[in-house]
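> sequence unknown, structure follows:
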């Protein structure tokens, strides 16, 4: 990118230079101006479960370690989340299912800025036993999911199988597999291939969410019988207490259950395993899962024993893991591994080395940023004049956002940091389960603590409308529009409110004077 020295030299000494060629203003001291940072905003729930860590937090940190890149992680209910979304060079929506995001995608396109949709599971196919099934059984959720993928400039996914499933919907697709941010040191093993005392039990383990309930139930009876014939083996399960019931008949000395906890707790527990299991039923949802179980086992020095299904297509059977198609094959592999400690060590070491070579997060961050920059280069701002409020929002410095917390030199987080934001989040939770009175109380508290928040005011208006408080609802919606004229939700609500009023008064007029309402009156 060429500078324009003649224009720079015309600036009075000691004054900031103009913003030329994408460069940030700086004091001219004979050196080139500092390049404007490339900003990425990732919007999501900011939780601590695996998906949050592998798909949001760790990629954000890796990208922020690249030169001249700033990354902001933003909670989807943070006070200024939509301001951050409009200001970013690239916006990544991490499974954010809200009709208001379509407004943001449209406004960003007007500004000439790309938006990316992150999809880590094919949730419309989620199994009935998964807690997420209730939400995704709603046809409206599926429509939002598909429409968001269609409207975004690109969609990024975890696996090739998921990319293939979404290909008819997405404008562009990129596969960014899960990676490891910090690889633990190699496990220390004794010369005979055992991890410690040769007399100890061989520990076989599985850990996961209740969403895997039927995957685990399918192998539980056969695994229980196998344990009774293998006194040197012990099974450990980490997860929901309901999963322990599948192994009620296993001898106590051969079974341990651990309640699920934060991801670091789970990863530390993996270090105590010798063999890690990953059973999966042959469902369309499971075909689109990631290979995170392999990644975690391999990084912990555990021998992976995995279902022969799409997520583990990259595993070399017998070299970096073992693949099974049915229960008979699973138990045969287990017998082999119990009898041959050297084989367990060899495969576990090969899996670890593969992850060390190919799956470190910092080694893949540049590819992700290159993809985002390519998207940015292909976008053009709208030709027609834009509203002044949208122009201001598109150029707002991200560092000016309230509550932005600095995590590293170029990594920031905008979370639910104020009582008002937490009341808003609690109101949304209550609204989703139909607790209208509780939701209204939470939104009222949010508005009382932060009267300038148009989101809280809008949702308070929705509660008032459902309670029949039409005048209060109208005032709330009009107040939200006055606070932020770029929001579409309160405007849509006002349109519905006025349409309902027009229909009501039309019926009243017809009752009073049918001739007039027929259109025949002079």
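Cool, got the structure. On a predicted model such as this, the values are computed, not experimentally measured, just so you know.
> Could you use CA atoms for every contact and neighbour count after this?
Noted.
> Following the longest helix along the chain in sequence, what is the next regular element?
In the chain, taking DSSP state H as the definition, the longest helix is helix 489-512. Next in sequence after helix 489-512, counting helices and strands by DSSP states H and E, comes helix 514-517.
> Packing partners of that next one?
Packing partners of helix 514-517 (3 or more C-alpha pairs under 8 Å, 6 or more residues apart in numbering; DSSP states H and E): helix 489-512.
> related to what we said a few turns ago, list the buried residues for the longest helix of the chain?
Buried residues in helix 489-512, counted by 16 or more other C-alpha atoms under 10 Å: 489-491, 493-494, 497.
> go on, stretch 301-314?
In stretch 301-314, the ones that count as buried by 16+ other C-alpha under 10 Å are 301-312.
> closest to residue 98 among those?
If you rank those by distance to residue 98 using C-alpha to C-alpha, residue 311 comes first, at 28.7 Å.
> got a list of what that closest one touches?
With contact taken as C-alpha atoms under 8 Å, 6 or more residues apart in numbering, residue 311 is in contact with 159, 161, 286-291.
> One more: residue 353?
Not one residue lies near residue 353 by C-alpha under 8 Å, 6+ apart.
> repeat for residue 179
54, 295, 359-361.
> can we see that at 7 Å?
Listed by C-alpha atoms under 7 Å, 6 or more residues apart in numbering, the contact set of residue 179 reads 54, 359-361.
> Now residue 50. Nearest residue, chain neighbours left out?
residue 263 (6.5 Å; C-alpha to C-alpha, 6 or more residues apart in numbering).
> ok, and for the strand or helix carrying residue 444, which residues are buried?
Using DSSP H and E, residue 444 maps to helix 436-449. Under the neighbour-count criterion of 16+ other C-alpha under 10 Å, helix 436-449 has 436, 438-447 buried.
> want to compare, so here's the second one:
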């Protein structure tokens, strides 16, 4: 692999080899290696005449290079400045693929990415790329079915594979007297581990030759409550350190609780275990069904079944060795990256005939390019420039800046939203233009209710305002809690405005909103006041009673809530629930 800082794009002498440009995060994580770096390096061996380039996702060259590459592949992209590039490529007859390899709609709350992935605006960004691309790559059947239900098409499953030629099994199988049973995973798998622990505590009590080996977050040892001499823990490290850890094991356990996020995982853990000569014990969940069926891997659907498997293999290590070798042979025969042609076949099917205009001055082969760093996205610069004009009380200039940005990237909802707000705040704003763009925005960004709120704020006719409010309440009913939470403050601010409070149906509108935000005490307080003013004394009494009951509880627990992460309790709860539900 080669890491290089490229020359200026102006000095590039384009060559005719087919150029595959993958815009990726160049780091050492499992996702980066399994999905971007290892497959690209292997692809260049399978097609030596191709120039396969992994360009860092922060490089400013990504826009120019993205336009001219024969095939552009974007990984987990939310770079809205790339959308015009995709559109221009389509005009030129060049294909673009995107890959999303997790269920970003429902991440576990204890995962480090949960905060970012709970943003509906991020979902909207991802969905735009999936809609605009010529194909969507996923890692397994779970994501395939999820995206299919959401009406995305041109879905392609590219499975993960073992990246190396495995060492001989006899060299991999540990020869020590103890039986090493292991688990490894990121914070996103914490609840899975917690559900496993009761089985492991019972096992090490009855089988003195077992050592429980773990690799992961440094907080893990505090949850184990096992004799220190029976446990070996390694802090999460590089992929090389991870594979070294796996090779030290006899048996690897893959617990996987029944969650929408887990259903969309890949089967890579089983592949990694088996390729390192480890016997995988797999929970019977969607991601592992095919692997279990094809490899004959031991599996369990309840913790009692796992207990029996563990006790059986602990009492008969030779049978564990024989089974591990069987599954190792399956991976060696069927799941090696060097033997896989799925990616090559997919990419080849999307390439145009004829000579390529691109090459970026690089010879055929595999290249990793960091590029020239760009401090921020182009649209963010536009928003900053417009804000400076607004701060200078020059709304006309701000509106022109934003309108130009929208004309260049009409799918950038941040720019569309900013322009509509700016233009709508100008006394001389073009109402016809606002109305037309709002209609388009509501069609294009169906779940982004900020545009509905702009429509309500700009509407002058009271009857239309009432109708728009009730339609908004209906739309809220179709959204999940994260989507509702994202717009609550804007909804409340507009509802409390003079225009809405003067409506005859204000109580009807307010009750419809309370139905969607039943735990929001600020809304309940304002509704209690409104009901009292309009003579609905019983409803006012009930709402004030709710406040009297709920507010002291919140106040008395404020200090505890501030120093405690809810994610911790969610992980403990899910771990216990998973352990009990499958007992």
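Alright, I've got the coordinates. Just so we're clear, the structure is a prediction, and the values are computed from it rather than from any experiment.
> Got a TM-score for the pair?
Overall, the chain-to-chain superposition scores 0.71 on the TM-score scale (TM-score structural alignment, normalised by the length of structure 1); 412 aligned residues with a C-alpha RMSD of 3.5 Å.
> just the buried members of the contacts of residue 311 of structure 1?
Buried among the contacts of residue 311 of structure 1 (16+ other C-alpha under 10 Å): 159, 161, 286-291.
> from those, which single one is nearest residue 414 of structure 1?
Taking C-alpha to C-alpha as the measure, residue 414 of structure 1 lies nearest residue 290 of these, at 27.6 Å.
> what does that closest one align to in structure 2?
If you follow residue 290 of structure 1 across to structure 2 using TM-score structural alignment, you land on residue 266.
> Which secondary structure element is home to its match?
For residue 266 of structure 2, there is no host helix or strand (DSSP H and E).
> So it sits against residue 142, correct?
No. If you go by C-alpha atoms under 7 Å, residue 266 of structure 2 and residue 142 don't touch, sitting 8.2 Å apart.
> which residues does the residue nearest in space to the middle of structure 1 contact?
Structure 1 has residue 94 as the residue nearest its centroid, 3.8 Å off, counting by C-alpha atoms, centre = their mean. Residue 94 of structure 1 is in contact with 42-44, 117-119, counting by C-alpha under 7 Å, 6+ apart.
> could you redo the last one with a cut-off of 6 Å?
With contacts defined as C-alpha atoms under 6 Å, 6 or more residues apart in numbering, residue 94 of structure 1 is in contact with 43-44, 118.
> And residue 159 of structure 2, by the same measure?
By C-alpha under 6 Å, 6+ apart, the residues touching residue 159 of structure 2 are residue 139.
> If we use 7 Å, what do you get?
139-140.
> separation between the alignment partner in structure 1 of it and residue 158 of structure 1?
By TM-score structural alignment, residue 159 of structure 2 lines up with residue 177 in structure 1. Applying C-alpha to C-alpha, to the nearest Å, the value for residue 177 of structure 1 to residue 158 of structure 1 is 5 Å.
> try residue 446 of structure 1
Remark: distance between residue 446 of structure 1 and residue 158 of structure 1 (C-alpha to C-alpha) = 37 Å.
> Could you pull out the strands in structure 2 for me?
3-4, 19-24, 51-56, 71-75, 95-99, 135-138, 155-157, 179-184, 210-216, 231-235, 251-254, 279-283, 299-300, 365-369 (DSSP state E).
> and residue 206 of structure 2, what pairs with it in structure 1?
Under the alignment by TM-score structural alignment, residue 206 of structure 2 pairs with residue 229 in structure 1.
> To what extent is its match buried, counted in neighbours?
Counted with other C-alpha atoms under 10 Å, residues neighbouring residue 229 of structure 1 total 9.
> now do residue 205 of structure 2
Neighbourhood size, residue 205 of structure 2 [other C-alpha under 10 Å]: 13.
> Next: the one 5 residues further on.
The burial count assigned to residue 210 of structure 2 is 19, neighbours taken as other C-alpha under 10 Å.
> Provide a list of residues in contact with it.
Going by C-alpha under 7 Å, 6+ apart, residue 210 of structure 2 touches 178-180, 204.
> Recalculate using a threshold of 8 Å.
Applying C-alpha under 8 Å, 6+ apart, one finds that residue 210 of structure 2 lies in contact with 178-181, 203-204, 230, 314.
> what's near enough to touch the alignment partner in structure 2 of residue 203 of structure 1?
Using TM-score structural alignment as the criterion, residue 203 of structure 1 maps onto residue 180 of structure 2. By C-alpha under 8 Å, 6+ apart, the contact list for residue 180 of structure 2 reads 210-213, 248-251.
> Where do the helices of the stretch 101-250 of structure 2 begin and end?
For the stretch 101-250 of structure 2, applying DSSP state H, counting those that start in this stretch gives helices covering 114-117, 120-132, 141-149, 169-172, 190-206, 221-224, 239-247.
> Done for today, thanks.
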